[in-house]
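# Requesting a structural model of the entry that follows:
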Amino acid sequence: MNDSNEPAPALPGRDDVEAAAARIRGHVRVTPVVQPGAGFVDGDAELYLKLECLQHSGSFKPRGAFNRVLSQTQLPEAGLIAASGGNHGAAVAYVARELGLRAEVFVPEIAAPAKIARLRDYGAVLRIGGRDYAEALAASRLRRDESGALEIHAYDEFAVVAGQGTLAREFEQQAGKLDTLVVAVGGGGLLAGLLAWHGRNVRVVAVEPERSAALHTALAQGAPCDVEVAGVAADSLGARRAGRIAFALAQANALTSVLVADDAIIAAQLRLWSQLRVVAEPGGAAALAALLSGAYRPQPGERVGVVVCGANTDPGLVA
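Below you'll find the model as predicted:
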């Protein structure tokens, strides 16, 4: 199915990210940036890691979820509803708990046990079903229409994208002007937020698993389209179709799109643990995998920022 006949989506920019940063201040953590030092990856790039895996609920997702909810002038009695591979659902559940709202979250059967446990800990009404995120989303929308709850889309919504863009703004304040930002992509909400903030001022490298490459395929074909979803990071990066906002911003700005194998993702997880004692889920380590595998090779002296975007996994699988 081609989206070419649909109206172009509204695209957030720097002013929207600034407004989001003011709105969510005090609700999200300022996560640390570390320089792992020489030898962490090959070459002579100046590397900065943004440890967004230490954000509330274990990923960057509360930024967008808080901005979406706090942007509303009135909230329905039914509360919030979302579909998720796990991380977004945990963020929505966390936001609901913090703001005293009800949350209902739909996740597919591939959702990791660690993510399901976190959702339950936050008190969300949990619905498990469907083989992937797309099927969970379809079920959540039937329930949304029935209940009247506010949908918090995982990646393809203006306020959600603007909220994710606060990560780029914060990273820039911490590390200064970077030449390149490397980020993992599922549906593209975080990527879109980075592009909303930086535009063409920073090279953005979009990293996807070889077996779940919705944006890479969309860019090759000229429009978002359905792809098969599989692999070690399918629960967090396994969008069947890239978001329209992410696709539009990717087309409008300088973007490098690369793919990484599952083995490279696992190696990046192990590198983060063995050298930094940082636990990252597969999706959270995918951006680093692009540097370790050579899918992206920085120039000597290039100032490269890498987003470690999620940590919702069983630590025993990494350590």
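# use CA for all of it now, contacts and neighbours both
OK.
# do you know how far Y122 is from A90?
7 Å (Cα to Cα, to the nearest Å).
# The two - which one has more neighbours?
Neighbour tally, Y122 and A90, criterion other Cα atoms under 10 Å: the higher count belongs to A90, 32 against 19.
# Please list all residues in contact with the residue lying closest to the more buried one once chain neighbours are set aside.
Residue nearest to A90 in three dimensions, not counting chain neighbours: L119, with 5.0 Å by Cα to Cα, 6 or more residues apart in numbering. For L119, the contact set (Cα atoms under 8 Å, 6 or more residues apart in numbering) comprises 86, 89-90, 93, 126.
# Touching, F158 and L11? I think so.
Yes. F158 lies in contact with L11 (Cα atoms under 8 Å); the separation is 6.7 Å.
# Between those two, which contacts overlap?
When contacts are counted by Cα under 8 Å, 6+ apart, F158 and L11 are jointly contacted by I245.
# count of residues packed around P209?
If you count neighbours by other Cα under 10 Å, P209 ends up with 32.
# Alongside the first, I'd like the structure of this one:
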Amino acid sequence: MITRADVDQAALRIAGLVRATPLLKLDERHSPGDVWLKCEFLQHTGTFKARGAFNRVLACRERGELDPDIGIVVASGGNAGLANAYAAATVGVPATVFVPLSAPAVKVKKLRAAGATVVQEGSEYAVAYEAAIAFAESTGAVYCHAYDQAEIAAGAGTAGSELLEQLDGVDTVVVAVGGGGLMAGIAAAVEGRATVVAVEPETAATLHSALAAGAPVDVPVSGIAADSLGARRIGEIGYAVAVRTGVHSVLVSDDDIVAARSFLWENYRIVVEHGAAAAFAALQSGAYVPAAGERVAVILCGANTDPSGL
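Sure thing, here's the model as predicted:
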């Protein structure tokens, strides 16, 4: 569980190491209401995840848990791996990233370029994850989870506290959900000041399914946004914060996501990954319809995508 106090502490800790990402107001002809885009895709490594990575690494160093010769370990061939490798390199400690043997060569190359030692283990992510946990236990490396750690989620939430400073009177924050770290952080940051709408692909509905079941459950994962929103189960932190703060979940289709991503490119020359476009798709598709006068902010959380498909 995390609270606004955890997010505020994270903001102080990572100040000067992350970018304050800008807001862009939608043109009136594109939205009947007051809608703003939080351009978190401009963050270091192309996603919000640098915020949580820095908070985790620095908090562990403060507690004396970070061995400067061993550093950190993470299981992720995607955005979390890149963000944690970047944070480790900035702080000056090693990063070891476990990925499955099936990880695309281009992602492995990017991780190595970020300064990480890449270990390919197993045919699936679950095997790489278990190998990373074993590595942490045997070496003393700090394990950085992709989303379900308090410091990771609180760090991600600094995008929400930053938003509150940038936009007076925001009523609703719309955010995409995979494992739930960003949603949890945002919900904690704006608790009591704004509501949160969580957007999920129909084909990877981790939070939606958990809320229906009354607890986190495994869900099948597929679809166009599975590379970034492909967690099979909502994190314990994400679920707990969502229930506590009354997060509302809506679903969008792959077609909705593709249309939203194309709209952002065609009208604003914004390039985002499909997972980020999912949040905007909720408004474009009508899955979420703001009330009259409602001030809405949409978190565009990442841009690690192939733009050739736009």
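# Tell me how the two chains score on TM-score.
TM-score of the superposed chains, computed with TM-score structural alignment, normalised by the length of the second structure, equals 0.93; 306 aligned residues with a Cα RMSD of 1.8 Å.
# F158 and L11 of the first structure - which one has more neighbours?
Shown here are F158 of the first structure and L11; by other Cα under 10 Å, F158 has more neighbours (22 against 19).
# I2 of the second structure versus the alignment partner in the second structure of that one, what's the distance?
Under the alignment (TM-score structural alignment), F158 of the first structure pairs with A150 of the second structure. Using Cα to Cα, A150 of the second structure is found at 6 Å from I2 of the second structure.
# same question, M183 of the second structure
11 Å.
# and for A150 and I2 of the second structure, which residues touch both?
I237.
# Now find how far off-centre stretch 70-86 of the second structure is within its chain.
Chain-centre distance of stretch 70-86 of the second structure: 14 Å, with Cα atoms, centre = their mean, to the nearest Å.
# can you tell me the distance between the two ends of it?
OK, stretch 70-86 of the second structure end separation, Cα to Cα: 15 Å.
# Stretch 71-80 of the second structure too?
Stretch 71-80 of the second structure: ends 16 Å apart by Cα to Cα.
# swap in stretch 52-70 of the second structure?
Start-to-end, stretch 52-70 of the second structure (Cα to Cα) is 20 Å.
# got the buried residues for it?
Neighbour counts over stretch 52-70 of the second structure (16 or more other Cα atoms under 10 Å) mark 52-61, 66-67, 70 as buried.
# Mark which of those residues are part of helices, please.
In helices, defined here by DSSP state H, the members of the buried residues of stretch 52-70 of the second structure are 52-61.
# which one of these sits closest to S138 of the second structure?
C60 (17.5 Å; Cα to Cα).
# Contacts only, for that closest one.
66, 142.
# where along the stretch 151-300 of the second structure do the strands fall?
Secondary structure of the stretch 151-300 of the second structure (DSSP state E, counting those that start in this stretch): strands located at 172-176, 195-201, 248-252, 295-299.
# Tabulate the ones you listed in JSON lines, adding columns for distance to Q9 of the second structure.
What follows is the strands of the stretch 151-300 of the second structure, written out as JSON lines (distance: least, Cα to Cα, whole Å):
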{"stretch": "strand 172-176", "distance to Q9 of the second structure": "21"}
{"stretch": "strand 195-201", "distance to Q9 of the second structure": "21"}
{"stretch": "strand 248-252", "distance to Q9 of the second structure": "26"}
{"stretch": "strand 295-299", "distance to Q9 of the second structure": "21"}
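# Looking at those strands, which is nearest to V271 of the second structure?
strand 295-299 (13.5 Å).
# give me the stretch of the first structure that the closest one matches.
Strand 295-299 of the second structure corresponds to residues 303-307 of the first structure when matched by TM-score structural alignment.
# Quick one: average offset of the matching stretch versus the second structure, please.
Comparison of stretch 303-307 of the first structure with the second structure after fitting gives an average deviation of 0.3 Å (mean Cα distance after the TM-score superposition for the first structure).
# Which stretches in the stretch 51-200 of the first structure count as helices?
62-70, 87-99, 113-121, 133-147, 158-175, 189-198 (DSSP state H, counting those that start in this stretch).
# Tell me the buried residues in the fifth one?
Neighbour-count burial for helix 158-175 of the first structure flags 158-171, 174-175 (criterion: 16+ other Cα under 10 Å).
# about what we covered before: mind checking which of the helices of the stretch 51-200 of the first structure is nearest S212 of the first structure?
helix 133-147 (12.0 Å).
# Which positions within that closest one qualify as buried?
Neighbour counts using 16+ other Cα under 10 Å place 133-137, 139-141, 143-144 of helix 133-147 of the first structure among the buried residues.
# So which elements touch it?
Secondary-structure packing of helix 133-147 of the first structure (3 or more Cα pairs under 8 Å, 6 or more residues apart in numbering; DSSP states H and E): strand 80-83, strand 103-107.
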